[in-house]
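**Q** quick one: sequence plus predicted model below, questions after.
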Amino acid sequence: MGEMTLPDSSAADPLPSWNGGRAKATLLDFVARVTDQSGADFVPPADRVATFDNDGTLWCEYPMQVQVFFLVDRVKALREADPSIAERQPFKALLEHDAATLHSLGKQGLLELFAATHAGVTEDEFGEIAHDWLATAKHPKLGTLLSENVFRPQVELLKFLRSNGFRTFIVTGGGLEFVRAVSEQRYGVMREQVVGSNDKLAFEIVDGKTQVKKLGELNSFDDREAKPANIALHIGRRPILAFGNSDGDLAMLRYALGGEGPRLALLLHHDDAEREFAYDREFHLSPLAEALDKADEYGIVLTSMKRDWAEVF
């Protein structure tokens, strides 16, 4: 999988897949101000940290997050070794695509299940499993590879920010190792610049070889208030720009806005049923309600997929 190829963008329009409007104008103005050494809003490169959610912000998450599809296939593989798993919940719900039961588990419940199904797998083995699966798994409605359903405007934005001295981080509720399997190829974000939910791990030496093994238990669920805490823990700098798409990202967006100096937080609204999907409050795995209602009050720039993006994928 190679990084998405983008057209050469001129200095006049470094974000060609973005339509003219408030969101694009605000982004261009913000980057111009923080990189102008003679201006009052100049920010040294060391402090130019930008954090992006992944599911629903950088790639398609509907009708289920990519990692949930991966979990379903993982359970199918486990069923080969133990057929009785098909009659036990929540495995039964996964295999039958029982959306109501899956939503009742919540995103954290699914991640806990995800961790349990990978007990005993080493980090290296997991990376290979995830990489191979992402190379072939397709979206049930779009018909394209799940790993290819990345948002072109966001890839442009990530590249534009990096060209202006920003360091771009992914801060996601998704699994850390799972997102690392795709972050460099699809987004140009280095593996070490991914912060995500993670499993408990153990170092061991087997037959003289060192390895790190998954213990089958969720260690940290990187969502909502945990996102700012994990940014502080793993990045060590408050971002000056943050981009999300759900209430799970709201704490990160407010954290970015709460610092001194120039700040920018953006919220993607999935309102384009023709080119992608239209959803917000009713998507129980990752709803958008409070952040949508209070975007103006909090100073968050609402970005409409339908209005602000000339292209989606």
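**A** Cool, the structure landed. Residues are numbered from 1 along each chain as shown.
**Q** please count neighbours and contacts with C-alpha atoms only from this point.
**A** Fine.
**Q** show me what the helix or strand harbouring residue 76 is packed against.
**A** When elements are assigned from DSSP states H and E, residue 76 belongs to helix 66-81. Using 3 or more CA pairs under 8 Å, 6 or more residues apart in numbering; DSSP states H and E as the contact test, the elements touching helix 66-81 are helix 91-95.
**Q** tell me what whichever helix or strand comes after the helix it packs on is packed against?
**A** Next in sequence after helix 91-95, counting helices and strands by DSSP H and E, comes helix 99-116. The contact analysis (3+ CA pairs under 8 Å, 6+ apart) places helix 99-116 against helix 91-95, strand 209-220.
**Q** this is the other structure I want to compare:
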Amino acid sequence: MFATRDFLKLARGAALGIAAALLFVTPSLPQTDPLPSWNDTAPKAAIVSFVEKVTTAGTPDFVPEPERIAVFDNDGTLWVEHPMYTQLAFALDRVKALAPQHPDWATTQPFKAVLEGDMKALAAAGEKGLMEIIATTHSGMTTAQFQTIVSDWIATARDPRFQRPYTELVYQPMLELLAYLRANGFKTFIVSGGGIEFMRPWSEQVYGVPPEQVVGSSIKTRFDMKDGAPSLFRLPEVNFIDDKVGKPIGINEHIGRRPIAAFGNSDGDLEMLQWTTLAGGTHFGMLIHHTDAEREYAYDRDTEFGRLDKALDAAAVNQWTVVDMKTDWKQIFRN
């Protein structure tokens, strides 16, 4: 008979052998897909390849974390922009809310067109008319008051087609992309033609992008001191338009680093993608092409909102990745 000590040695050895065998034959757990709402098509592969290149230390394409800057347009890139920009819908609602204080608007364009729902007359007012509406409805209050107005509106307004809050009409694949980049050491910024103070009240809750990482258009403000309390008062004057050639300028002034990745969807993003991708080094440019009329909208070269014409041509020349929403996205909106 074996001594107790010999039996314990054999049992211990057998257990170790079984454990080693299990380790050898048990397959490794599958990796979690960081982009589950993306189909396994070329754009998804291009994103993953780029991220792997810039995060692999010791390779020529490695980019240190402080330089991993990614910039995203908002309207049409992160959330819906048809049938009109969300901020324009906000401005039109503000005209209606303020109309009782301005009886002259009933006979004065472009306000008359808004109050009568005459979109043809409003379109005829052109950019000048729209800028007048924005200046009038976004000024005459402190920045704190404006933030409250925006927050209240965004919490209650509904998109006319989908009858959902605008903050639910954000693109699930892009939310996953933002999270994937941040998990790999990127700092993500919104760089939009929309108003900087229109986006900041909700950008962190919706996108995970804090207000200090939002770059946008702005109106002039004035510092006031009243009864010992400081405030910033919004004036009806344009300060900066963060669109087209303004986007690289806004990036330079607010961020101070040239991005290595840029994501847009329209000609308004062309210069931002050029600034990001045409200066050498490792970089990535992507355009979202709206091709899904059933789940969202289909438009490109012939539209008033989010025209994709020159930038689409430039994508082929500059080897930017173009996302076909209908083909490349399993899911459009966040559930």
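**A** Received the coordinates, thanks. Only a predicted model underlies this, so the values are computations on that prediction, with no experimental measurement involved.
**Q** for residue 13 of the first structure, which of the helices and strands packed on helix 99-116 of the first structure is the nearest?
**A** strand 209-220 (39.8 Å; CA to CA).
**Q** what does the closest one correspond to over in the second structure?
**A** Strand 209-220 of the first structure corresponds to residues 229-240 of the second structure when matched by TM-score structural alignment.
**Q** what residues sit buried inside that stretch?
**A** Within stretch 229-240 of the second structure, the residues scored as buried using 16 or more other CA atoms under 10 Å are 231-237, 240.
**Q** check stretch 215-232 of the second structure too.
**A** 215-219, 221, 231-232.
**Q** mean deviation, the helix holding residue 76 of the first structure versus the second structure?
**A** After superposition onto the second structure, helix 66-81 of the first structure sits on average 0.7 Å from its aligned residues (mean CA distance after the TM-score superposition for the first structure).
**Q** tell me the angle that helix makes with helix 99-116.
**A** For helix 66-81 of the first structure against helix 99-116, the angle by axes from the mean of the first three to the mean of the last three CA atoms, to 10 degrees is 80 degrees.
**Q** equivalent range in the second structure for helix 66-81 of the first structure?
**A** Using TM-score structural alignment, helix 66-81 of the first structure pairs with 86-101 in the second structure.
**Q** secondary structure class for the nearest residue to residue 275 of the first structure once chain neighbours are set aside?
**A** Excluding its sequence neighbours, the residue lying closest to residue 275 of the first structure (CA to CA, 6 or more residues apart in numbering) is residue 312, at 7.0 Å. Classification of residue 312 of the first structure using DSSP: H, G, I helix; E, B strand; the rest coil returns coil.
**Q** show me where the stretch 151-300 of the second structure has its strands.
**A** In the stretch 151-300 of the second structure, the strands defined using DSSP state E, counting those that start in this stretch lie at 187-195, 214-226, 229-240, 261-264, 284-289.
**Q** in CSV: these, plus distance to residue 166 of the second structure.
**A** Shown next, in CSV, are the strands of the stretch 151-300 of the second structure (distance: least, CA to CA, whole Å):
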stretch, distance to residue 166 of the second structure
strand 187-195, 14
strand 214-226, 18
strand 229-240, 25
strand 261-264, 19
strand 284-289, 19
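**Q** what's the spacing between residue 81 of the first structure and residue 17 of the first structure?
**A** Distance, residue 81 of the first structure to residue 17 of the first structure, using CA to CA, to the nearest Å: 47 Å.
**Q** those two: who's more crowded?
**A** The neighbour comparison of residue 81 of the first structure against residue 17 (other CA atoms under 10 Å) goes to residue 17, with 24 against 9.
**Q** which residue in the second structure lines up with the more buried one?
**A** Match for residue 17 of the first structure (TM-score structural alignment): residue 37.
**Q** need the contact list for that match.
**A** Going by CA atoms under 8 Å, 6 or more residues apart in numbering, residue 37 of the second structure touches 172-173, 176, 329-331.
**Q** give me the nearest residue to the residue nearest in space to the middle of the first structure, chain neighbours excluded.
**A** The centroid of the first structure falls nearest to residue 54 when counting by CA atoms, centre = their mean (1.0 Å). Nearest in space to residue 54 of the first structure, with sequence neighbours left out and distances taken as CA to CA, 6+ apart, is residue 172 at 5.5 Å.
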